[in-house]
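Trainee: Kindly generate the corresponding structure for this input.
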Amino acid sequence: MSALAQYKVLPQISSGSAMALAVAARAPYAMIPLGTMTAVTASTGSVATGGLATAFTSIALAVASPLIGRWADHAGQRFVLSLLTPINALSLLLLVYTSATGTEGTLLWLACLLAGGTSLPIGSFTRARWVAMVGNNRQLSAALSYESTVDELVFVLGPALVGVAASAAIPVAPLIVAAALVIVAGIPFALTAPTRLDPMEAHTTRPSIVSILAAVAPAIGIMMCIGAFFGSVQTATTERALELGSPSVAGLVYAVMGIGSAVMALMAVAIPESVRTSTRVLVGGLGMMVFIVTTTAASGSLILTAAGLLITGLFVGPTMVTAFSVTEKLAPSGGTGVAMTSMQSAITIGVSVGSSVGGGLAATGAGHSYLFAGGAGLIIIAIGVALRVAGNVRRERTSSSSKFL
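Mentor: Here you go, the predicted model:
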C-alpha cells in the first residue's frame, strides 16, 4: 500500500462522521482568543482592555490544557468532556453577555478565565485516540499528518471566520458562533468519546506532569516556535497590506501560507521512515527561516508576498507533523493526554507571543516582524541539532552495549 493510500484506512479506523465531528468541535479553540479581542475591544472602545481580556483567556487556556489532559488520562475522555463542554458553552455565553453590554472589571475577567480555562483541546484528544487505535507506524503517521492538516486549516480559517462574522454582523458574533459550535459539535463529540483509551489505564502509575513536560520539551519548543511564527507572520502580513493600501486582503494573503502548509502536512506521510526525525526538524526550520526572511524583500508587492508565504508554508506543515511525532515517541507511559494537550498549549502561547512581539515590531515596518518569524525558525533549527546530537549519543550507547551481549 502506498504511503498516501494510508489515508483511505483512517475512516475505517475512526468513522468519517466522527472525523467530521472532531473538525467542527475544535474550531472554537482557534476562534476564542481573537473573538474575545474583537468583541471586548468593540464594546469597551479600548484596545488595551481587549488585549488584557485576550491575555486572560489565552493564559487560562494554556495553563488548563495539560491539567485537562491529565484528568482525562485518569478519568477517561468521556467523563471529562461531558462535564466541561457544557460549562465551556455557558462560559462563552457569559463572555458574550459581558462583551455585548460593555461590562468591565471582575465579571469580564471571570468570564475570560472561565472561557479559556474550559476550552477543550479537541485536536489533542483526537490525537490521543489515534495513538491508541492505529495498528502501525505508517498509519499513525497518516493520522498525525491528517490532524496537523486540520489544525492548519482551523488556525488559518478560524481567525478568518472571526473577521467575517464580526464584519457581517456584530462584534460579539464570533463568540456566539463559537458557543453554538461547542453546543452543536462539542457536546456530541463528548458523548461519543471513549470512556478509556486503554482499559489498563486505571491501574497505571502515572508520571508527574513536570516529568512529562520535561520528556517532551523538544516538541513543546518546536510548537511554541510554530505558534510564534504564525502570530508574527499574521501581524506582519496585516501591516504590509496596510502599507500597500489593501488592508482588506490581509487575511487572504496570510491564508496562502496555510494552504501550502496544509497540503504538505498531508504529504508528510510520504516521507520515508529512513529520514531521521532530527533531519525533518532541521529541514523544516531551515525552510521556514530562509523563505520568510526572503519575503521581507517583497515589500512592494502583495502578490510576491503571497508567493513567499506559499513557499514558506510548504515547510511549516511537515514540521508540525514531526513535532507531534516527537511527542508520541517521547511521551512516557500514562502521559499521552498531558503530552498532547501541552502541545496545544504551546502553540497557543506561541501565537500570543508572536502576535504581541510581532505587532510591536510591525509598527516599525512589516519586514521586522517577518524577521522575528525567521528567528523562530532559527530556534527550530537549534532544536533539530539537539535532537540529532541526542540521537547520535543513544546510538553510540546502544552500539557499545551490544558489543558485550
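Trainee: going forward, measure contacts and count neighbours with C-alpha atoms only.
Mentor: Noted.
Trainee: Leu157 touches Ala255, doesn't it?
Mentor: Yes - contact between Leu157 and Ala255 holds when scored by Cα atoms under 8 Å: they sit 7.5 Å apart.
Trainee: The two: who's more crowded?
Mentor: Higher neighbour count among Leu157 and Ala255: Ala255, with 24 against 19, using other Cα atoms under 10 Å.
Trainee: Gly374 and Ile176, how far apart?
Mentor: Using Cα to Cα, to the nearest Å, Gly374 is found at 36 Å from Ile176.
Trainee: Give me the more crowded residue out of the two.
Mentor: A direct count of neighbours by other Cα under 10 Å for Gly374 and Ile176 places Gly374 higher, at 26 against 20.
Trainee: Please name the residues that touch that one.
Mentor: Gly374 sits next to 229, 288-290, 292-293 when contact means Cα atoms under 8 Å, 6 or more residues apart in numbering.
Trainee: let's see it at 6 Å
Mentor: Gly374 makes contact with 289, 293, according to Cα atoms under 6 Å, 6 or more residues apart in numbering.
Trainee: starting at the chain centroid, how far to whatever helix or strand Gly384 lives in?
Mentor: Secondary structure from DSSP states H and E places Gly384 in helix 366-402. Centroid displacement of helix 366-402 relative to its chain, using Cα atoms, centre = their mean, to the nearest Å, is 20 Å.
Trainee: buried sites along it?
Mentor: Across helix 366-402, burial judged by 16 or more other Cα atoms under 10 Å covers 366-385, 387-388.
Trainee: Stretch 94-112 now?
Mentor: For stretch 94-112, using 16+ other Cα under 10 Å, the buried residues are 94-100, 102-103, 108-112.
Trainee: Rebuild the residues you listed as CSV, extending it with secondary structure and distance to Ile122.
Mentor: Below are those laid out as CSV (DSSP: H, G, I helix; E, B strand; the rest coil; distance: Cα to Cα, whole Å):
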residue, secondary structure, distance to Ile122
Leu94, helix, 22
Leu95, helix, 21
Val96, helix, 22
Tyr97, helix, 25
Thr98, helix, 26
Ser99, helix, 25
Ala100, helix, 27
Gly102, coil, 30
Thr103, coil, 30
Leu108, helix, 25
Trp109, helix, 24
Leu110, helix, 23
Ala111, helix, 21
Cys112, helix, 19
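Trainee: of all those, which two lie farthest apart?
Mentor: Using Cα to Cα, the two most remote members of the buried residues of stretch 94-112 are Ala100 and Leu110, lying 15.4 Å apart.
Trainee: Tell me the secondary structure of Ala236, please.
Mentor: Following DSSP: H, G, I helix; E, B strand; the rest coil, we place Ala236 in the helix state.
Trainee: Please generate a structure for the following sequence too, so the two can be compared:
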Amino acid sequence: MEPGIYRSSAQEDSSRRPRTGALPGGRKARAVASTVTESRPGYGQLLRTPRAWTFLLPGFAARQPFAMLTISIVLLVQHTTGSYGIAGAVSAVTGVSMAMFAPFSGKLADRFGQRAVLLPGVLVHSASVLAMTALALSDAPLWALFVAAVPAGASTPQIGPMVRARWAAKLQDSPLAGTAAAFESVTDELTFVLGPLFATALCTTIDPAAGLLTEAGLTLVGGLLFAAQKSTQPKPHAHGAEHARVEHVSALRIPGVRVLIVTFLGIGAVFGGMQVSLAAFTESIGEPGLNGVLYGTFAAGNMLSGIACGAIAWKVSPQRRLLVGYAALTLMASGLWAAHSALLLAGLGLLVGICIAPALISGYTLVDKLVPPTGRTEAFTWLTGAVALGQAAAVTVAGQLEDRFWDGAGFLVPLGGTALAFVVLIALRSRLVPKAPGRTVARGVGHRTPVTVD
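Mentor: Modelled structure (predicted):
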C-alpha cells in the first residue's frame, strides 16, 4: 500500500477541523471564524445572480395556481350548489390528487428534466380546470365535478421545488446557497398567502368563476415561460453504469421527513380552515366582500413574518424554531372559533398569520439538513403535497361544520389540525435532529483493520 493513498477517519476528521491556532491570536481568530459562519449574503446579492430573473419571474406566476386552486373551487361550487360541504368535497378531491402525484412529479422531473414534465402538465391542468369550471356553471352532477377534479389536482405544476432545484444547480457550494433556501421559503410563504387572497378578490368582486379562469391562464402562460428557460434547468440524472452505483433513497424513508409531513398537514389545515370559515363568516353577517379584507389581514401577518424570518441569520437551531413557532401557532388558532366580531377575527387572523411563517420556513430549512441533495426535490414536493392534502381535508371538514352547526364552527379545524400535529411534533422531535456524519466512509476507502494494542 502506498503511503498517503488511504487515510484513517480520525486523520480525515482532524484535517477538516479549523486550525485557529495557525493564526495569531487564538480568540480573535475564533471570533472571526464565528462571524463568518453566522453571516450570510443578502437577498440583493442573490437576486443579482446571472440569469436568475429568467426563471424567477415566470416561476412566481406559475406557482400561484398551487395556492389559488382550492379556494377558487370552493367559492365557485358553493355559489352554484349553495353548500360548503359539497364545495369542500370537490376541492378535497383536487387536493388529494395533488398531494398524491406531487412526489411522483418530482421524481419524473429529476429523471427526464423539468421541461419534459412541465409541457404536458400545464396543458392537462389548464384544460382540466376549464372543464371543471364549465361543469360547475352548467349545474353538472356531482360525480362529473369529482372526475374533473382528479386530473386538475394531479397535473398541478410543482414549480416551487423546481425553482429550488435550479438554485441548487446554479449555486452548488456557493455561500449564496443558504440565502437562496431562505428566499425560496419566503416565496413559498408569499404564494400560500397571495394566491388565496387574489382568488378570493376575483371571485367576490368580478365573478365566481374568475378565480379558476385566472388560475388556468397563469398556469398555462407562466408554466410555458418557465419551461422555456432551458439554460437554467438542472440536467436530468444520468442512467449509465456510474449512475447505477449511486443508491437513491426515497425521502419518505427518512424519519424526519415523515415528521415534517405531519407538521405541514397541520399548516395546511390552517389555510383550508381559514379560507372556508372566513367566507362563511362574512356571508353570515351579510358582508361577503369583507372576506378579502379579513384574509388580507391574515396574509399581511404571514408575509411580514415570512420576510423577517427569511432575512435573519438565526443562531437558534431550526428544530427549536419549529417547536416554538408551532406552539405559538396552535395557541393563536385556539381562539378563532370564539371570535364573534370582524374586528376581533381580524386581530386573531393577523396573529395566526405571523405564527405560520416561522413554522414553514423552519421546516423547509430542516429538509436541507436531513435529506441528501439527490432527494431534496422529492422531499420538497412531499411537504408542498402535505400542505395541499391538509388544506383539502380542512376545507371538507370545515365546510361540513359550517353547514351542520353554527356560523364559525369551521374555525375548530385549524385548532384541531395544529393541535394534533403539535402533539406528533413534540413526541417525535428527536427525529428532526440530523445524524452526525459517520466516521466510516465507503468500503475500501478510509478503512482500517483493528489490531491488538499491547
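Trainee: Quick check: TM-score for this pair?
Mentor: After superposition, the two chains reach a TM-score (TM-score structural alignment, normalised by the length of structure 1) of 0.84; 398 aligned residues with a Cα RMSD of 3.4 Å.
Trainee: re earlier: let's have the buried residues of stretch 94-112 of structure 1 in TSV, adding distance to Thr327 of structure 1.
Mentor: Converted to TSV, those look like this (distance: Cα to Cα, whole Å):
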residue	distance to Thr327 of structure 1
Leu94	35
Leu95	34
Val96	36
Tyr97	39
Thr98	38
Ser99	38
Ala100	40
Gly102	42
Thr103	41
Leu108	36
Trp109	33
Leu110	33
Ala111	32
Cys112	29
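Trainee: Can you list the residue ranges for helices in the stretch 301-450 of structure 2?
Mentor: For the stretch 301-450 of structure 2, applying DSSP state H, counting those that start in this stretch gives helices covering 318-333, 342-370, 376-404, 412-427.
Trainee: Tell me which of these sits most buried.
Mentor: For the helices of the stretch 301-450 of structure 2, the largest average neighbour count (mean count of other Cα atoms under 10 Å) is found in helix 376-404, namely a mean of 27.
Trainee: Look up how far Ser174 of structure 2 lies from the residue nearest the centre of structure 2.
Mentor: Centroid-nearest residue in structure 2: Thr384, 4.0 Å away (criterion: Cα atoms, centre = their mean). Counting by Cα to Cα, the gap from Thr384 of structure 2 to Ser174 of structure 2 is 26 Å.
Trainee: now Leu344 of structure 2
Mentor: Leu344 of structure 2 sits 46 Å away from Ser174 of structure 2, going by Cα to Cα.
Trainee: same check, this time on Ser341 of structure 2
Mentor: Ser341 of structure 2 sits 50 Å away from Ser174 of structure 2, taking Cα to Cα as the criterion.
Trainee: Val259 of structure 2 matches what in structure 1?
Mentor: Residue pairing (TM-score structural alignment): Val259 of structure 2 is matched to Pro218 of structure 1.
Trainee: and that match, helix, strand or coil?
Mentor: Here Pro218 of structure 1 takes the helix state, with states given by three-state DSSP.
Trainee: What count of nearby residues applies to it?
Mentor: Neighbourhood size, Pro218 of structure 1 [other Cα under 10 Å]: 19.
Trainee: what's the closest non-adjacent residue to it?
Mentor: Nearest residue to Pro218 of structure 1, sequence neighbours excluded (Cα to Cα, 6 or more residues apart in numbering): Ile383, at 6.4 Å.
Trainee: any idea which helix or strand carries Met68 of structure 2?
Mentor: Applying DSSP H and E, one finds Met68 of structure 2 within helix 53-81.
Trainee: quick one: what's aligned to Val293 of structure 1 in structure 2?
Mentor: That one, Val293 of structure 1, aligns with Ser334 by TM-score structural alignment.
Trainee: Okay, the nearest residue to its match once chain neighbours are set aside and Ser305 of structure 2: tell me how far apart.
Mentor: Spatial nearest neighbour of Ser334 of structure 2, chain neighbours left out: Leu415 (5.1 Å); criterion: Cα to Cα, 6+ apart. Separation of Leu415 of structure 2 from Ser305 of structure 2 (Cα to Cα): 20 Å.
Trainee: just checking, what residue in structure 1 corresponds to the residue nearest to the centre of structure 2?
Mentor: By TM-score structural alignment, Thr384 of structure 2 lines up with Gln344.
Trainee: Same question for Met100 of structure 2.
Mentor: By TM-score structural alignment, Met100 of structure 2 lines up with Val63 in structure 1.
Trainee: where's that match, which helix or strand?
Mentor: Taking DSSP H and E as the criterion, Val63 of structure 1 maps to helix 47-75.
Trainee: Mean deviation, that helix versus structure 2?
Mentor: Superposing on structure 2 and averaging over aligned pairs (mean Cα distance after the TM-score superposition for structure 1), helix 47-75 of structure 1 comes out at 2.1 Å.
Trainee: Quick one: work out the angle between that helix and helix 16-44.
Mentor: Relative orientation of helix 47-75 of structure 1 versus helix 16-44 (axes from the mean of the first three to the mean of the last three Cα atoms, to 10 degrees): 150 degrees.
Trainee: Helix 47-75 of structure 1 packs against which elements?
Mentor: Other helices and strands packing on helix 47-75 of structure 1, by 3 or more Cα pairs under 6 Å, 6 or more residues apart in numbering; DSSP states H and E, are helix 16-44, helix 106-117, helix 336-362.
Trainee: again, 10 Å this time
Mentor: Counting contacts by 3 or more Cα pairs under 10 Å, 6 or more residues apart in numbering; DSSP states H and E, helix 47-75 of structure 1 is packed against helix 16-44, helix 77-100, helix 106-117, helix 122-133, helix 209-215, helix 336-362.
Trainee: mean shift of the fourth one relative to structure 2?
Mentor: In this case it means helix 122-133 of structure 1. By mean Cα distance after the TM-score superposition for structure 1, the fitted helix 122-133 of structure 1 averages 2.2 Å away from its aligned residues in structure 2.
Trainee: which secondary structure elements does that helix contact?
Mentor: helix 10-13, helix 16-44, helix 47-75, helix 77-100, helix 137-168, helix 302-330, helix 336-362.
Trainee: how close does the closest residue to Ile379 of structure 1 other than its chain neighbours get to Ala214 of structure 1?
Mentor: Counting by Cα to Cα, 6+ apart, Ile379 of structure 1 lies nearest to Cys225, which is 7.2 Å off, once chain neighbours are set aside. Using Cα to Cα, Cys225 of structure 1 is found at 17 Å from Ala214 of structure 1.
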